[in-house]
Structures are given as C-alpha cells and as structure tokens.
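Chemist: what follows is a predicted protein model with its sequence.
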Amino acid sequence: MLGRPSVGRRRLIDGIRWRVRTGAPWRDLPPEYGPWQTVYGLFRRWSAMVSGRRC
C-alpha cells in the first residue's frame, strides 16, 4: 500500500476533543492524533453536517 498509514477514526475524534478542550490552535495538535489537517477536515465536515451547511 502506498502513502501514509491511516489514522483510526477514534484517534481523530480524540484529536478534536483535545483541541476543543484546550483551545489550542489546530497546528499545535499533538502528532498522536494524526495530521492536524486531517483532524480539522473531519471537524469541519461534522460541523457543517450538524449545522445543515454544505462543505
């Protein structure tokens, strides 16, 4: 398989929870949660879905 190994969905959600709890910038997300861009993308999609907006 090519590319980076995937990060489990649970770790991405934990990354979102860490960011919301600490209020730190997305770029300061610890590496154990995966790339900050991936975690932020999931957060944006979830946030848009909850508010009824399109991505």
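Modeler: Looks like it arrived, so ask away.

Chemist: use CA for all of it now, contacts and neighbours both
Modeler: OK.

Chemist: give me the buried positions along the longest helix anywhere in the chain.
Modeler: If you go by DSSP state H, the chain has its longest helix at helix 36-51. Across helix 36-51, burial judged by 16 or more other CA atoms under 10 Å covers 36, 39-40, 42-43.

Chemist: closest to Ser51 out of those residues?
Modeler: Comparing the buried residues of helix 36-51 against Ser51 with CA to CA places Phe43 closest, at 12.2 Å.

Chemist: alright, now check it against this:
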Amino acid sequence: RSGSNNRRFIEAILWIVRTGSPWRDLPTVFGNWNTIYKRYRDWVKADVCTRLFEVCSDEPDMEYAMVDATIVKVHRHGQGSKGGLRARL
C-alpha cells in the first residue's frame, strides 16, 4: 500500500523516534496518527524498515559522520558570561 505523501510519513516516524512520544501525540501536520500508525505496522510486518536499513547501511560513507570543532560550535548560552563560568552560592 502506498500513501499520499511518503516523505511526510517517514518524517512522522522520525518524529516519533526522536521525541519518544506516543502515537496519539503526533502533530496533525503529519496527518491522522492512527492512519500513520497502521501504515507503520504494515511496514514492520513486511520488513520494509529492515530492508531500508540494510540498503542504507550496506556500504556507509563515513565522510559525513566526522565531527570536529570546525563545524560544532557551543551555543552562546553554554559559553558563560564575561570572566568565565562561576559557581552560584
């Protein structure tokens, strides 16, 4: 079975995984939570998720997995104010 918007369906699944929320809390921008859940269950039963994972992880290109200080910056609130971090009493 194919839905009307596969990208929105995948984004809904990723939202659930990222937030850890129950299906009922899925924002309406993704569509009806029950419809998405039923489609997800169909995909699980048909091993679609497993096959997607296997295809995507067959030969991973680790070039984009490298993280260093040139691309990761501390948010200004995490840097502390003038004079460095101080303990509050």
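Modeler: Now that the structure is in, tell me what you want to look at. On a predicted model such as this, the values are computed, not experimentally measured, just so you know.

Chemist: and which of the buried residues of helix 36-51 of structure 1 is nearest Gly8 of structure 1?
Modeler: When those are compared for distance to Gly8 of structure 1, the smallest value, 10.8 Å, is given by Val39; criterion: CA to CA.

Chemist: so the closest one touches Ile16, yeah?
Modeler: Yes - taking contacts as CA atoms under 8 Å, Val39 of structure 1 lies within contact range of Ile16: 6.5 Å.

Chemist: what does Trp23 of structure 2 correspond to in structure 1?
Modeler: Aligned counterpart of Trp23 of structure 2 in structure 1: Trp26 (TM-score structural alignment).

Chemist: run a quick check on that match versus Tyr40, I expect a contact.
Modeler: Yes - with the criterion set as CA under 8 Å, Trp26 of structure 1 and Tyr40 qualify as a contacting pair; they are 7.0 Å apart.

Chemist: who's in contact with the residue most central in space within structure 1?
Modeler: When structure 1 is reduced to its mean C-alpha position, the nearest residue by CA atoms, centre = their mean turns out to be Val39, at 1.5 Å. Residues in contact with Val39 of structure 1, defined by CA atoms under 8 Å, 6 or more residues apart in numbering, are 12-13, 15-16, 33.
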